[in-house]
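>>> Sequence and predicted model, in that order:
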Amino acid sequence: MTLPFTPRPSQERILRYTSGRLGIAAVPGAGKTHILSALAAKIIQDGRLDDDQEVLIVTLVNSAVDNFETRIKRFFDNPLRVLYKYRVRTLHGLAHDIVREKPARVGLEERFSIMDEREAGFIRKESVNAWLANHSFDDYLDPALDHSKRDWVKRQQLPDLLDSLALAFIRSSKDRLLTPESLRAKLDQSPAPLPLAEFGYSIYADYQRALAYRGAVDFDDLIRLALTLLETDEEYRARLGYRYPFILEDEAQDSSQTQQRILSLLSGQNGNWVRVGDPNQAIFETFTTAKPELLRDFIAENPHEDMPESGRSQPSILAAANRLIDWVMTSHPDPEARTALSVPRIVPVPPGDPQQNPPDDPGAIKFISTKYTPEQELDAVVKSVKGYVDSFADSPV
């Protein structure tokens, strides 16, 4: 395939991929979306697909789906050549595709509905408020709080905090394939009381009953049921494996255990599965079941490449980022935190690259030593961004 761009050295190595598993650690600005799109186009143009096969690209968010589709089409003079030769899906979209073909096998009606996140949040909050009306959380509040402050926390902060806790509990349970019933059995066997787990179970059970009453599933259920279907229907799994002989996974650092298991089953033990991500940039880890260590382990256990070149930042910023990586890996005071970051270190792009690094300006880097509360930090970021935008007020857009 003749490329319409000159790939960077690491990108060129990745485009030589032909088969098997490949893990790719890509730094911010390495061009991973661009190179995955090019790899998908190359697989298609090289004739490695039968007429009824597609390259499956799995990405994180819906906006990335459109981005991939647009980029892949640019590699073809005639868009009809690529028609039905690739499929771009978020994990939720892929799970829906899988379950939709055989809903009865996982206990769903033929026309099952999917609960959107807004309505799911409303149901969950109702359950939390009902629980709070009959239970006390005073033992978890700071005893130093005066009466008025304590009352304010209970009215204003506690419901939202418990809702966040319930959401994390439900998602984590579903990622581990734990139903309310199986969770109840585990709690009954616990030798010690687990009040927070009991709270989580109570909300989870109420939430699932509400979904069942509506004949609906949520997005996490879709993923769980898709995995169940693949694990229990060997013929269906083989058929999907044939349909998608190449799987390209974007943003793999935000993959969960369930997502990894689904893609592993689809690709098969010796299948063609390329995983690309930045192990140091798990932006969804805080509020989803994402586990960056899954990508790190995959890279360590399989053939792998690094994409270290980035033209996004000036050299001094790259040096500061690399220094942080080195410090965390070797000198962090908590030994368990030393695996939080990993190589590759970021390097500038080579001469002639269309996205050259900005000129070096060490004085533009400012370290803020103020210890902010979350609210103060948010306010400081907003003010900083506003000041930056205002500085370009007279510039044409």
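That came in fine, so what should we check first? Numbering: from 1, shown residues only.
>>> Could you use CA atoms for every contact and neighbour count after this?
Noted.
>>> Tell me how many other residues crowd Ala380.
13 (other CA atoms under 10 Å).
>>> how would you label it: helix, strand or coil?
The assignment at Ala380 comes out as helix when based on DSSP: H, G, I helix; E, B strand; the rest coil.
>>> show me what contacts the residue nearest the centre of the chain?
Computing the C-alpha centroid of the chain and ranking residues by CA atoms, centre = their mean puts Asp254 first, at 2.9 Å. Residues near Asp254 by CA atoms under 8 Å, 6 or more residues apart in numbering: Leu60, Ala282, Ile283, Phe284, Glu285, Ala290, Lys291, Pro292.
>>> who wins for neighbours among those?
Counting neighbours by other CA under 10 Å, Pro292 comes out on top of those with 25 neighbours.
>>> Quick check: nearest residue in space to that one, chain neighbours excluded?
Counting by CA to CA, 6 or more residues apart in numbering, Gln253 is the residue found nearest to Pro292 once chain neighbours are left out, at 4.5 Å.
>>> and the comparison structure, right after this:
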Amino acid sequence: MNYRSDQKDIINYESGTMALPAVPGAGKTFILTHLAGKLILEGNTESGKILILSYMTSSCSNIKSRIIKFLEEKGINSTKDFEVMTIHSLAMKIIKEKPDVLNLSDEFKMIDSVLQASFIKQAIIDFRKRYTKEFDSFIDPNKKKNIKGAYDSIEDNLTRCMTSFIGEMKCKGISVDMLKDITKDIDYTDMMKLACDIYESYDLNLRKQGLVDYNDLLFMAYKLLKEDEDLRDKFQNRYAYIFEDECQDSNEIQGKILEILAQKHGNLVRVGDLNQSITGTFTSSDPRFFREFCKSADRIQKMFTAGRSSKEVIDLANYLVNWVREDHPVSSCRNALENQIVLTVPEGENPQNPINPKYGIASYIENSWEDSIRRFIQMVTLYKEKYPQKTIAALIPTGYMIGQIGERLQKMNIEYDELSDVSNEKLVTTKTLGKILDYISSPYDNEKFQIVLKDILINEQYDDSYKLYDFIKKCRLEDLLYPNEDLCIPDEIVELSVYKDFVSSLDLVRKFLEFPQLAIDRLILYIGEKLKFSREEKAMMEKIASDIRFLLISNPKWTLKDIAKELEESKNNKFNYFAKFVYELKGYEPTPGKITLSTLHKSKGLEWDCVFILGLTNLHFPVELTDKFMGECAYLKKEYSNPLALLRASLKKLLNEEDIKNPTIKAREETISERARLLYVAITRAKENLILIGHKENQELPSIYIKELKKFIESEKNRYVGC
């Protein structure tokens, strides 16, 4: 195997701590999997396995399959020498060893984000009702005329804020009792008192229902490893090497777990890109942990050469880095991006960089968001026609904006995939089940019966199927389902090409109707079995059945119709939430000619031939401290406008860690910095072509980023050879 010059020292690693800072497209997954395979081949795993941790379930699947392929090519058909998982899967594995020590039952369940948000929001509402005067003291007096609108907006904002803040406290090991102790002298006009009250209510709800959240997992695993010597020895002996991917997204507790596990053998490899740290403003992750590891590791091997993107895309990404570091108008944000200039693969080292016959980058500033959508659809349609085998993505700031574009593409019959927490693809299973259960609840409803036939059971688009449905409309369903000798189906219906499928569908419907409805969870599993669902769909069915058992305990009066309505009604219900985890198992591979719609955050780790970045405004990509910031609540007084920033600062002060004079300004600086990195991530998803689109609308203006990048693009285009 020929390795690039910046990969050769890495592949020769045998022991110790090693930091691998890497730029986008540097081949970090390639080198990690090859390094793991090489260590196994050379017999370095006799004293323990290699543990590889990655941020996403899909990344774990990808890494595992690559290692298996590498080993199979060398004649080894075994996975016994390595394990690949997320940090939360590892934590779960540790806790499952001794749940009783943590006062957990063997059957403890994870809370999903929908129920978590519900607990927290209800606690906020209860606080507001108990302490109305104190709660109202947070509200901007000029906004109290619309008090219901103020309450709704603030409650939604505080729900997001408290979800993040509670997670951070748990990762720091701060329990409810500890927070109550350090806030005992604070009155209820201080937002920390509200935080304490919400935390206590949320924690009580978890314990009542035997639930834990993902931050509980990390802290409990750390606590067990630290306090239980036998358990600690077991896991330290189990893993001789520990590799961590996406280390820039680590938090403090995750780092502590890895340090404990690596103590015996001392072999810890951490890979990351500080310029792709894009979750710190809303999670407990912090790039400083990877930065500190880079300073303390036995060796550091930089992977700054990239072979994925064209030279033009790389030059634009490097220009963004240089502009932020040298010319950003907010001096405190000039360290947002590390001085990691991406290098193209040297000639003779198997270059993979795509070569564009023409300059493949463009930028546009439109007069409205609607004009941006029109520009995108016009350009993407032409691109699809010209390059039908190319992959295409539109990276968009919010899920709401994705929905608007998706609706337009749907009307124009343009195929697309949606990458969001609960995209259309992931909703198919729940909606399918919802339609079937809705029909079973009204078995002689002709319209619902036809919906099940058309949308689920008869998949083929027969030209003559409309004749069948016209016939069904005139029939009584009970006569079709349970025919007697008097029923006479006309020959022209029997001779239809769809008729054979219709007869099979009738048989299946009868089986569904005859299944005992008292056992709804078993009925759901039965439906999944009869419909011959895929692995992912069956996993969804099992989770839905399990959740329904749980929900019926809390809601004993729920009928089949209620469950069907919940399954069909909303993207934001507890059943659909699980879909994102199930579909991450198989990962995502772009389909040529099919447009991928994704938020910028979801695009990390993926790549496409052509990338459109839309919504480049000062709202979504702020540069100045005077820009509008999405995390701030307009209904709150200025000093409370960013509750999460205020709570983080208050906690630091109470713990005597730091006294932040202006939390809102500091939070704005952090948001500006993180958004610069987010734009960098989006740009580096493109392999060949990149189109940037900004717009102005109402109070939104084109982001300074697109203005600066547009200057560079135009100058490059003018001097591009052959343009």
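Arrived safely. The structure displayed is predicted, hence computed values, not measured ones.
>>> sorry, back to before: quick check: the aligned residue for the residue nearest to Pro292 of the first structure in the second structure?
Matched by TM-score structural alignment, Gln253 of the first structure corresponds to Gln248 in the second structure.
>>> For the contacts of Asp254 of the first structure, give me TSV that also has distance to Arg150 of the first structure.
Output for those, formatted as TSV (distance: CA to CA, whole Å):
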residue	distance to Arg150 of the first structure
Leu60	40
Ala282	35
Ile283	33
Phe284	31
Glu285	31
Ala290	34
Lys291	35
Pro292	37
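>>> Can I get those residues in CSV including distance to Pro303 of the first structure and secondary structure?
CSV is the format used below for these (distance: CA to CA, whole Å; DSSP: H, G, I helix; E, B strand; the rest coil):
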residue, distance to Pro303 of the first structure, secondary structure
Leu60, 23, coil
Ala282, 22, coil
Ile283, 25, coil
Phe284, 26, coil
Glu285, 25, coil
Ala290, 22, coil
Lys291, 20, coil
Pro292, 18, helix
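>>> Would you tell me which one of those residues comes nearest to Ala144 of the first structure?
Using CA to CA, Glu285 comes nearest to Ala144 of the first structure of these, at 32.2 Å.
>>> Determine which residue in the second structure is aligned with that closest one, please.
Alignment note (TM-score structural alignment): Glu285 of the first structure maps to Gly280 of the second structure.
>>> does that match really touch Arg288, like I thought?
No - taking CA atoms under 8 Å as the definition, Gly280 of the second structure is not a contact partner of Arg288, at 10.4 Å.
>>> Tally up the residues packed near the match of Gln253 of the first structure, please.
Neighbours of Gln248 of the second structure under the rule other CA under 10 Å: 26.
>>> Double-check that it belongs to a strand.
No - Gln248 of the second structure: not assigned to a strand; according to three-state DSSP it is helix.
>>> My guess is it contacts Phe290. True?
Yes - if you go by CA under 8 Å, Gln248 of the second structure and Phe290 touch, sitting 5.6 Å apart.
>>> where do the contact lists of these two overlap?
The contact sets of Gln248 of the second structure and Phe290 overlap at Gly272, Leu274 (CA under 8 Å, 6+ apart).
>>> Can you give me the stretch of the first structure that the strand ranked longest in the second structure aligns onto?
Scanning the second structure for the longest strand, with DSSP state E as the assignment, gives strand 686-695. Per TM-score structural alignment, strand 686-695 of the second structure has no counterpart in the first structure.
>>> packing partners for that strand?
Contacts defined by 3 or more CA pairs under 8 Å, 6 or more residues apart in numbering; DSSP states H and E place strand 686-695 of the second structure against helix 311-327, strand 361-366, helix 369-386, strand 608-613, helix 704-719.
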